[in-house]
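**Student:** need coordinates for the following:
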Amino acid sequence: MARPKLLPDNFTLCLVSTVILASLLPVHGQAAVGFNWVTNVAVGLLFFLHGAKLSREAIVAGATHWRLHLVVLLSTFALFPLLGLALKPLLSPLVTPALYAGVLFLCTLPSTVQSSIAFTSIAKGNVPAAVCSASASSLLGIFITPALVSVVVTNQAASGGASPWHTVGNIVLQLLVPFVAGQLLRPLIGKWIERNRGVLKFVDQGSILLVVYGAFSEAVNEGLWHQIPLSALGGLLVVSAVLLALALAVTIFVSKRLGFNRADQITIIFCGSKKSLAAGVPMAKVIFASHAVGAVVLPLMLFHQIQLMVCAALAQRWGARDTTGETHGTSRERAAAAVARR
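**Tutor:** Predicted coordinates for the structure are as follows:
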């Protein structure tokens, strides 16, 4: 019997339960340090398995898919800032000025990496292109985001903090190194992974749940439910929902109009409509004065949770559909998508 469309799937219920658990029992202190280590290992394992799963042909096809990458980058670094500025007269009365500065900062950030790739995988999208596009977005964002902040956020202030190159190092160590290691070991374990696809699905979904719990625990420990009035929190939820809905609508429309096949559309939607909490927090510490960081990152924390919930539901729904009859896109794009799904 088919599940009623209005009922959430099991993974979405797990996400909701994770948020509730983090609100009631957030991890903190030494336990938070250990949990962060476990999360990093899970994310590294995710990229290791993807590296071992993907063929060299798939990686080349993903890396050379320049039209897809261009659409994702334009969505991330052009569409979002324009939406943030255009909607300011309508949405800024719903929140405080400091919170809306955080919303504008959110609009300048790069895309997520691990969750974009995980959702793309769950939805049966073009994973090699997602790896390349999301990783490129994160690396380019280290340079593009500060420049955009100076244009769209008028009250930013320089502040001491960790070097942006530290973020690059973290990306390389946590994501690129495991992926390359998986590629090198593909001749030895690639066939085993193909026979045990459930392992990769478990790591995909498990890593997302770990990221959600850790991120929301950190927000709760910082006094998420005490720093702002309920009216401003409700307004911030509305602002975040509107931004995400518009980004999803635009990426869905543009990817279809440009003739991308279904696998590539999924990649564009998930990579082009999301923002990175992991990159945003250290960038905020570098760009803004220390006293302003809390209000600046709060909109990102809420947006991060909303995008994970919404994209999880979309990924589960799209992943359940039969994609074997895909007929859209050019022959080259269909071949690349077919290689990506092997």
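**Student:** contacts, neighbours, all on C-alpha from now
**Tutor:** Will do.
**Student:** helices along the stretch 1-150 of the chain, start to end?
**Tutor:** Using DSSP state H, counting those that start in this stretch, the helices assigned to the stretch 1-150 of the chain run over residues 10-24, 29-53, 56-63, 66-74, 80-86, 88-91, 97-107, 114-122, 127-152.
**Student:** to compare against the first, here's the next sequence to fold:
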Amino acid sequence: MALLATVGVAALLPARGAAADVADAGATGAVALLFFLYGARLSARETLDGLRHWRLHLTVLGCTFLLFPLLGLAARGLVPTLLTPPLYAGLLFLCLVPSTIQSSIAFTSIARGNVPAAICAGSFSSLAGIALTPLLAAALLGADAGGFSPGSLAGIVVQLLLPFLLGQVLRRRIAAFLARHKKVLGLVDRGSILLVVYTAFSAGMAVGIWHQVSLPRLGALLLVEAVLLAVMLLASWYGAGRLGFDRADRIAIQFAGSKKSLAAGLPMASVLFGAQASLAVLPLMLFHQMQLMVCAALARHRARDADRDPERDADGDPERDAGRDPDPAPAPAMPQRAPGHVAEVSPTPQHPAARAR
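**Tutor:** Model (predicted):
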């Protein structure tokens, strides 16, 4: 609601002239502060501990930075029938953004999944995205991004990467302060994102963004994004099952591998796209709201399935070990007999020690 309200304020009262310069400077500082706080909060020790589940993390990274971009490239065939070139550039940029952390953890927890794996997977994705998203944008977007150029990578380094690394260096000194003021810093996070949105859409009003996006085009964009989200939810769930992950890990992979981070994507778009950022972030903002609503319903569905039958997968398929004898005690070993020999059945129950073995 705050995002929509910010877009409305930018449409009615856009920053112009000197006010626009002040808003741009404020947004630049807010983005740097945002990534500084990201670096200060991310524990390198927790991240390294999470490397033990490397197959799961590689699967999430593959969904985020391989399968998503491939689907984005395939959507080029929808131009100009359904999408305009600027909207397609924004859709492709959406496919290059890292995964979320907070919502992936929350939905994984609701669905009774592997929460520690979701924490590490989201952290790895965000960390990798600082480098991979600009590099992929330089390789795949090119001139389609309007104001984007490979030279913008220098802006990414100065405005995003250096503050992040500084936060990592100072983490031990300021960790206690951040913990004491967690609520206030949460408002700083949200305020920074809203300021970036206001600045981007104010610039969009100056170039007539709403004259570039008609209602039919907006509806087509929502339809394309709904299909994109459905494909990723299905691919991450059933693909993880084919790779041999259990139910808890599949839930973490599905929620971490199918989402895109608005908090990371908006600041990157403002640096990469410049004056064209308003159209570039529109697909990401719409996708973000859609993924929250769909994944909230899906997480509750997974939780209900777990409550009904803990021994079965969330999609109704038996677990791989469901054919196992429900009695954990192994059957007594039968001695080898000569062919034709009929063994006697002993009425004596097996000794508890043997059952324990």
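**Student:** on that earlier part again, turn the helices of the stretch 1-150 of the first structure into a markdown table, including distance to Asn196 of the first structure and mean neighbour count.
**Tutor:** Output for the helices of the stretch 1-150 of the first structure, formatted as a markdown table (distance: least, Cα to Cα, whole Å; neighbours: other Cα atoms under 10 Å):
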| stretch | distance to Asn196 of the first structure | mean neighbour count |
| --- | --- | --- |
| helix 10-24 | 20 | 17 |
| helix 29-53 | 11 | 19 |
| helix 56-63 | 19 | 19 |
| helix 66-74 | 30 | 18 |
| helix 80-86 | 39 | 19 |
| helix 88-91 | 47 | 13 |
| helix 97-107 | 38 | 24 |
| helix 114-122 | 15 | 28 |
| helix 127-152 | 18 | 21 |
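**Student:** output these as CSV; include the columns distance to Asn221 of the first structure.
**Tutor:** Listed next are the helices of the stretch 1-150 of the first structure as CSV, based on distance: least, Cα to Cα, whole Å:
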stretch, distance to Asn221 of the first structure
helix 10-24, 9
helix 29-53, 10
helix 56-63, 39
helix 66-74, 33
helix 80-86, 28
helix 88-91, 28
helix 97-107, 19
helix 114-122, 23
helix 127-152, 26
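**Student:** and Ile268 of the first structure, which of those is closest to it?
**Tutor:** Across the helices of the stretch 1-150 of the first structure, Ile268 of the first structure has its closest neighbour in helix 66-74 (5.7 Å, Cα to Cα).
**Student:** quick check: that closest one compared with the second structure, mean distance?
**Tutor:** Superposed on the second structure, helix 66-74 of the first structure shows a mean distance to its aligned partners of 3.3 Å (mean Cα distance after the TM-score superposition for the first structure).
**Student:** same for that helix, what does it pack against?
**Tutor:** For helix 66-74 of the first structure, the elements it packs on are helix 127-152, helix 262-272, judged by 3 or more Cα pairs under 8 Å, 6 or more residues apart in numbering; DSSP states H and E.
**Student:** between helix 262-272 and the first one, find me the angle.
**Tutor:** Pointing back at helix 127-152 of the first structure there. Angle between the axes of helix 127-152 of the first structure and helix 262-272 is 30 degrees (criterion: axes from the mean of the first three to the mean of the last three Cα atoms, to 10 degrees).
**Student:** the closest residue to Arg317 of the first structure other than its chain neighbours: neighbouring residues, count only.
**Tutor:** Counting by Cα to Cα, 6 or more residues apart in numbering, Arg317 of the first structure lies nearest to Ala123, which is 7.4 Å off, once chain neighbours are set aside. Taking other Cα atoms under 10 Å as the criterion, the count of residues near Ala123 of the first structure is 26.
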